[in-house]
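Colleague: Predicted structure and sequence below. I'll ask about it afterward.
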Amino acid sequence: MRRREFLRQAAVTAATVAASSQLKAKTPTNPIARRPLGRTGEQLSIIAFGGIVVMNENPGEASNIVAEAVDRGINYFDIAPSYGDAQERLGPALAPYRKDCFLACKTEGRMKDDSRKQLEESLRLLKTDHVDLYQFHALTKMTELDKVLGPGGAMETMEAAKKEGKIRYIGFSVHSAETALAAMDRYNFDTILFPLNFVLYTEAGFGPQILKKAQEKKMGILALKGMAKTVWPDDQKKDHPEPKCWYKPAGFPDEASMGLRWTLGHPITAAIPPGDERYFRLAMDVAQNYKPLQAHEEQALLTGAHGVEPIFHLGNDV
């Protein structure tokens, strides 16, 4: 009996060693680079794992893609309660790596009570006692900014939770240049998450003014929509080939790759690619072999943007 048990244990050990060897063989020699997050002292991978990637996936698939992302050098994960069941999927999948990762979450709550409720629920679903960055989600209208910073507003939750150790940094995401500038003037946020995209920048003049002020404030600058292009045509808005993208992404793979490289060529910390798994994997490939656009590549990209309808405009408050 003892001999059989010994042989069984030896077989298990051999299998474990073999599996470990295979795992080590997959570890890239060029892990995704990291950049400093503003004045925080944190170093984040230049590509984030957007939580929508695991939305509506089964737990096994979610665990696999998270493990692959970590293995390739991603340490920045971004999630929000509005991403369907993504928090439920990401929490268990990220748990084995949580201590080595930077987890950013968001709240749509604009007042103290509803934002606190969302925070506590997010912590429960994400299987963690804190998030590294907590952000006001899509802080777009000036009236929303007034609410969160006013008496009884969600900023009271943020500051209290920071003292409690449940969050470490405070930031916001935004789709309005005007509100972004006002928010940076009115509060000393640690980070800003906003669309920085080749079509928006050139066709709508959206982005340069945000980037400039965020740099002046020494904030962590996080970018959305680097692989986006335009709005879906009216006949495809409800039924289009990219169910995890509300906008039409740049052409796969060449235009999307160049669009992401264009975004990464600006003084940002990291970019969050679309939630579609194909685009996310492409983004990881781009990041592992990242090189700034050459002049002829940028010219070709921006020529392709001429006359394209941007997904946002200056003066948007939607």
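Modeller: Yes, it's here. Residues are numbered from 1 along each chain as shown.
Colleague: all contacts plus neighbour counts: C-alpha atoms, from now on.
Modeller: OK.
Colleague: how close does residue 27 sit to residue 288?
Modeller: According to Cα to Cα, to the nearest Å, residue 27 and residue 288 sit 12 Å apart.
Colleague: quick check: longest helix of this structure.
Modeller: Secondary structure assigned by DSSP state H gives helix 2-26 as the longest helix of the chain.
Colleague: Find the residues that touch each one of residue 27 and residue 288.
Modeller: residue 72 (Cα atoms under 8 Å, 6 or more residues apart in numbering).
Colleague: got the contact list for residue 123?
Modeller: Counting by Cα under 8 Å, 6+ apart, residue 123 has contacts 129, 130, 131.
Colleague: just those now: which is nearest residue 211?
Modeller: residue 131 (24.9 Å; Cα to Cα).
Colleague: Show the contacting residues for the residue lying closest to the closest one once chain neighbours are set aside.
Modeller: Once flanking residues are discounted, residue 131 sits nearest to residue 167: 5.0 Å by Cα to Cα, 6 or more residues apart in numbering. By Cα under 8 Å, 6+ apart, the contact list for residue 167 reads 130, 131, 132, 133, 134, 158, 161.
Colleague: structure B:
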Amino acid sequence: MRMKRREFLKAVSIALGGASAVSASNGSIPQRVLGKTGVEVSAIAMGGIVVMNMPQKDADAMVRWAYDNGVTYFDVAPTYGDAEERLGPALKGLRDKVFLACKTEKRDKQGAAEALRQSLKRLQTNHFDLYQLHALRTKDDVEQAFGPNGAMEAILEAKEKGLIKFVGFSAHSEEAALMALERYPFDTVMLPINFASLLKNGFGRKVLEKAKETGAAVIAIKAMAKTYWSGERKVQKCWYEPLMERHQAQLALRFTLSQEPVVVAVPPGDERLFQMAVEIAKSYRPLEKEEREELERLASPLTPLFPLRD
């Protein structure tokens, strides 16, 4: 059954513990410069998964809530179900006021070019502010994307035509990320920057250092991830168990946002956790010593989602 906008917002409000969660508060999300692009964006991005499978009216309401609360960065990909189809109409009237990022998992030139055309059409826009190679995991992924008739050829041609302003990539391995950063002066790097993975085994540290060296801005994912699910999966839009207790979530998110050169964090795709992250970010400040020690204790028994591999 379709929920009316008021019912939808009320349900989210109740889930987050009060009406303030669904109305613009006095504070706003910090704005940060996205590395060498020079563009100022919100420190929290709305991932397209948030509106995936939502009725359009509810997606419209969520996007408007995000924008009214200071979110100017929106990220999506063709692999996120019907998120592109929901986000395009929802951004009507806002497109020239926000930063829109999209991705492609295609590694070949023809596939990437077609994916770009389809995404532009679905999102009802004539350009992307950022377009990214999506989910680089292995050396082969990087080699294929940069090889003859690879995806990077299509991306760079699209950039020359004005269809893309900036170029980035997302990766789930340090090896692939570091290799990509050696191949091209990317504007952005999307990578898991997670308290448990970084504190326990250093996953992401080398990429942070390399990105800082090259001037690439880091877009952090999985900041509010805890560990693998054990038993019932309680949040359907998260393949991992997220931090659902607000105090723990805010420690983890603030930790991630304080890692240089992290500029933006993309919260979980669950709408309740996304809105929690927005509210947390409004009062962002770096962790104090005692808070970091508390986060280290929280990480201690956890199995990191992203182990460091040789």
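Modeller: Alright, I've got the coordinates. Bear in mind that the values here come from a model prediction, so they are computed numbers and not experimental data.
Colleague: in the second structure, which of the contacts of residue 123 of the first structure remain in contact?
Modeller: Retained in the second structure by both residues aligned by TM-score structural alignment, their matches' Cα atoms under 8 Å are the following of the contacts of residue 123 of the first structure: 129, 130, 131.
Colleague: Relative to residue 240 of the second structure, how far out is the residue mapped onto the last one from the second structure?
Modeller: In the second structure, the residue matched to residue 131 of the first structure (TM-score structural alignment) is residue 128. Using Cα to Cα, we find residue 128 of the second structure at a distance of 29 Å from residue 240 of the second structure.
Colleague: Identify the residue range in the second structure corresponding to the helix or strand just after the longest helix of the first structure.
Modeller: For helix 2-26 of the first structure, the following helix or strand on the C-terminal side (DSSP states H and E) is strand 34-36. Mapped onto the second structure using TM-score structural alignment, strand 34-36 of the first structure spans residues 31-33.
Colleague: what about that stretch, how far off from the first structure?
Modeller: Mean deviation of stretch 31-33 of the second structure relative to the first structure after superposition (mean Cα distance after the TM-score superposition for the first structure): 0.7 Å.
Colleague: since we're on the aligned partner of residue 50 of the second structure in the first structure, how many residues are nearby?
Modeller: Under the alignment by TM-score structural alignment, residue 50 of the second structure pairs with residue 53 in the first structure. Look at residue 53 of the first structure: counted by other Cα atoms under 10 Å, it has 25 neighbours.
Colleague: when you align them, which residue in the second structure goes with the residue nearest to residue 131 of the first structure?
Modeller: Checking TM-score structural alignment: residue 167 of the first structure goes with residue 164.
Colleague: got it, and residue 256 of the first structure?
Modeller: For residue 256 of the first structure, the residue aligned by TM-score structural alignment is residue 249.
Colleague: ok, now which ones touch the closest residue to its match other than its chain neighbours?
Modeller: Spatial nearest neighbour of residue 249 of the second structure, excluding adjacent residues (Cα to Cα, 6+ apart): residue 243 at 5.3 Å. By Cα under 8 Å, 6+ apart, the residues touching residue 243 of the second structure are 224, 225, 226, 249.
Colleague: Next, the contact list for residue 264 of the first structure, please.
Modeller: So residue 264 of the first structure contacts 46, 270, 271, 292 (Cα under 8 Å, 6+ apart).
Colleague: Map residue 201 of the first structure across to the second structure for me.
Modeller: So residue 201 of the first structure corresponds to residue 198, using TM-score structural alignment.
Colleague: Once you drop chain neighbours, what's closest to its match?
Modeller: residue 204 (6.3 Å).
Colleague: secondary structure element for residue 287 of the second structure?
Modeller: For residue 287 of the second structure, there is no helix or strand it lies in under DSSP H and E.
Colleague: counterpart of it in the first structure?
Modeller: Taking TM-score structural alignment, residue 287 of the second structure has residue 293 as its aligned residue in the first structure.
Colleague: Its match is in contact with residue 265, isn't it?
Modeller: Yes - with contact defined as Cα atoms under 8 Å, residue 293 of the first structure counts as touching residue 265 (7.4 Å).
Colleague: more neighbours, the two?
Modeller: residue 293 (18 against 13).
Colleague: Please name the residues that touch the more buried one.
Modeller: Counting by Cα under 8 Å, 6+ apart, residue 293 of the first structure touches 258, 261, 262, 265.
Colleague: what's the farthest-apart pair in those?
Modeller: Pairwise distances across those (Cα to Cα) peak at 10.3 Å, for the pair 258 and 265.
Colleague: Would you map the helices across the stretch 201-310 of the second structure?
Modeller: For the stretch 201-310 of the second structure, the helices defined by DSSP state H, counting those that start in this stretch cover 205-214, 246-257, 271-281, 289-299.
Colleague: ok, residues contacting the third one?
Modeller: Okay, so that is helix 271-281 of the second structure. 12, 15-16, 21-22, 28-30, 43-44, 46, 50-51, 66, 69, 71, 244, 246, 249-250, 253-254, 267-268.
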